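> Next comes the sequence, and after it the predicted model I'd like to discuss.
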Amino acid sequence: MTTAAEVLELARARGVMIATAESCTGGLIVGRLTDVPGSSDAVDRGFVTYSNAAKIEMLGIRPETLEAHGAVSEEIAAEMAKGALARSAAGIAVAVTGIAGPGGSEHKPEGRVCFGIANAWGVRTETVEFGPLGRAQVRAATVDHALELLAESLRA
């Protein structure tokens, strides 16, 4: 598992700052990064956009994308990541939107999280089905996976 300190070192080596756009994690990713002393030279900002209105206002998510795909979708994760990149001094941004639980539906079950990662070369998305692990465990798994995605992209 990649640590926050390793992600920060990779960002420093690439000369880029990191931004996060978080829904289901409520700021836990940027919190993990900024738990590391000295992180201010590699972390620019974190957007906590829990509501759809916040996603639209803070990240520029298109209402028509929300209408067509819903908040928990790779399309929204992509727009969140691109919005965070455009509205920050960061060179890489990770976005997460999902169903931490309890609850969910047949079409969007508990434990589904959509990820987006954006940099100067574009945006990549993926969906992970963590399953009904419980709210805290889904959120923790999401933070760990987001750090892995950041590290992979920074190594590329």
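Arrived safely, thanks for sending. Numbers count the residues shown, from 1 in each chain.
> Please make it C-alpha for all contacts and neighbour counts, starting now.
Noted.
> what are the ranges of the strands in this protein?
Applying DSSP state E to the chain gives strands spanning 18-22, 43-48, 92-98, 112-119, 122-129.
> And here is the other one:
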Amino acid sequence: MDINLISRAVAELGECLRVEDNYLATAESCTGGLLASTLTDTPGSSEWFAGSVVAYSNTVKTNLLGVSPTVLEEHGAVSEPVVMAMAQGVLKAMGAHVSVAISGVAGPGGGTPDKPVGTVWMAWAWPSGSRARLYNFSGTRAEIKGQAVMAAVNGLLSVTR
């Protein structure tokens, strides 16, 4: 992860949110709080960052974010329906204006033929809509997590500008 690049992107995101008096919330699985940490490394982030849920287990996805156990069973944690539900759940739970949810396989193990290491689903939500995207990153566990954080921030910039 290029620290200067991500710092500039987060500063721009923060300014977009601050100007509109909007708050951001995150729901992270495979990134384990790295996105929240990256956001809060920015001075003044308390003006636009509401908080984060690190929903590493399916129990947390269900109990805190409202992801249906049936959806988890049918699609798996790394899927579009799950990240869409996570994004909506954290948006509501935090009373935020925009959210992002991330779930994926950071590796080095855990991959399957259908969902190899580097498979990451993200969803962004706001009161009037949402969208999701599938990514296929490569590299080490740390590199995959870093790429996911950058993609999440870029996605947030695209929905807040």
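That came through, no problem. Predicted model only: the values in this text are computed from it and were never measured.
> Measure how buried the counterpart of Val98 of the second structure in the first structure is and give me the count.
Using TM-score structural alignment as the criterion, Val98 of the second structure maps onto Ile92 of the first structure. Ile92 of the first structure sits with 28 neighbouring residues when counted by other C-alpha atoms under 10 Å.
> go on, Gly38 of the first structure?
Going by other C-alpha under 10 Å, the residues that sit close to Gly38 of the first structure add up to 12.
> What's it aligned with over in the second structure?
That one, Gly38 of the first structure, aligns with Gly44 by TM-score structural alignment.
> on that earlier part again, output the strands of the first structure as CSV; include the columns distance to Arg32 of the first structure.
Shown next, in CSV, are those (distance: least, C-alpha to C-alpha, whole Å):
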stretch, distance to Arg32 of the first structure
strand 18-22, 11
strand 43-48, 11
strand 92-98, 13
strand 112-119, 17
strand 122-129, 20
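> Nearest residue to the match of Val98 of the second structure in space, ignoring adjacent ones along the chain?
Asn119 (4.5 Å; C-alpha to C-alpha, 6 or more residues apart in numbering).
> and the counterpart of the one you found in the second structure, what is it in contact with?
Per TM-score structural alignment, the equivalent position to Asn119 of the first structure in the second structure is Trp126. The contact partners of Trp126 of the second structure, taken as C-alpha atoms under 8 Å, 6 or more residues apart in numbering, are 88, 91, 97-99.
> Contacts only, for the match of Val98 of the second structure.
16-19, 85, 117-120, 150.
> Could you do Leu35 of the second structure as well?
26, 28, 149, 152.
> Let's see that with 7 Å instead.
Val149 (C-alpha atoms under 7 Å, 6 or more residues apart in numbering).
> what residue of the first structure takes the place of it?
Looks like Leu35 of the second structure aligns to Ile29 there (TM-score structural alignment).
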